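1. the amino acid sequence is not available; the structure is as follows:
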């Protein structure tokens, strides 16, 4: 297994703590459990969707929390009534917690549950002050300001 020493990054950067933690977690193999399975789609220039397979969970069993640059999806397990004896139990109905790290300016725009699939729609909303703007260049005039400087 490869290991990477990221300490030179810590010595020469300021304010990138979150990024270095993400890099360390990725290189150290800290991976969340594989349940429930999910997809991440890019729907457009600034639109994304996370789709999670949550068969057996209803809207009342799921909780979605967005805070700063983090999205947490939790599912609460239901107690099933023992109607019979299971010979094989392959449908997972256990509680889960799945965390996603969101980039700056990514906001949750909505969520829906359809046919056992939880869809979480995300959109990138860059504030107007952060968007590039064009600065108008005005032509200099040969008015009195130039003649006074020459004198």
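-> Ah, there it is. Here the structure is a predicted model, which means the values were calculated and not measured. Residues are numbered from 1 along each chain as shown.
2. for the rest of this, base every contact and every neighbour count on C-alpha atoms.
-> Will do.
3. against residue 52, how distant is the spatially most central residue of the chain?
-> The residue lying closest to the centre of the chain (Cα atoms, centre = their mean) is residue 102, at 2.3 Å. Counting by Cα to Cα, to the nearest Å, the separation of residue 102 from residue 52 is 16 Å.
4. ok, and here's another one to check against it:
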């Protein structure tokens, strides 16, 4: 695997710190496979992150929004030592998953059912960033100036 040094981007750009941090995290992150997850686009401005958390109850899970990211962690309570497994295929080890959010994306809610943790996200673009139509004045009419 190649290692990329993003230091030149820090020296040559102003105001792109978050984007460079996201790229740096994506390129240097360990490829973790537990727990498996899906990211689904459920509408024009809505998304859902689904994590397979078999063996975890809602009380064992924590969803937190911090520093522009959704952080999902799970820690199973201590198990009964008297149980003897002949095969243990359901992993219940502690985990932490981080999903970086784009600007104007917020967590709308989370639900836990049938071994799946679903986190609903919505993108709310501010009016100032939405496209708007500018009327073109016809010749011979005055143009009203916008208040600054």
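-> Received it, and whenever you're ready, just let me know what you need. This is a predicted model, so every value here is computed, not measured.
5. kindly provide the TM-score of these chains.
-> With the length set by TM-score structural alignment, normalised by the length of the second structure, the two chains reach a TM-score of 0.84; 142 aligned residues with a Cα RMSD of 2.0 Å.
6. element containing residue 139 of the second structure, please.
-> Here residue 139 of the second structure sits in a region with no helix or strand, counting by DSSP states H and E.
7. out of everything not next to it in sequence, what's closest to the aligned residue in the second structure for residue 78 of the first structure?
-> Following TM-score structural alignment, the counterpart assigned to residue 78 of the first structure within the second structure is residue 77. In space, and not counting its chain neighbours, residue 77 of the second structure is closest to residue 60: 7.0 Å by Cα to Cα, 6 or more residues apart in numbering.
8. need the longest helix for the second structure.
-> helix 17-28 (DSSP state H).
9. any idea which helix or strand comes after that helix?
-> Following helix 17-28 of the second structure toward the C-terminus (DSSP H and E): strand 37-43.
10. residues in the first structure aligned with that next one?
-> Going by TM-score structural alignment, strand 37-43 of the second structure sits over residues 38-44 in the first structure.
11. list the buried residues of the matching stretch.
-> Neighbour counts using 16 or more other Cα atoms under 10 Å place residue 38 of stretch 38-44 of the first structure among the buried residues.
12. what's the answer for stretch 121-139 of the second structure, then?
-> In stretch 121-139 of the second structure, counting by 16+ other Cα under 10 Å, buried: 121, 122, 123.
13. do the same with stretch 30-40 of the first structure
-> 36, 38.
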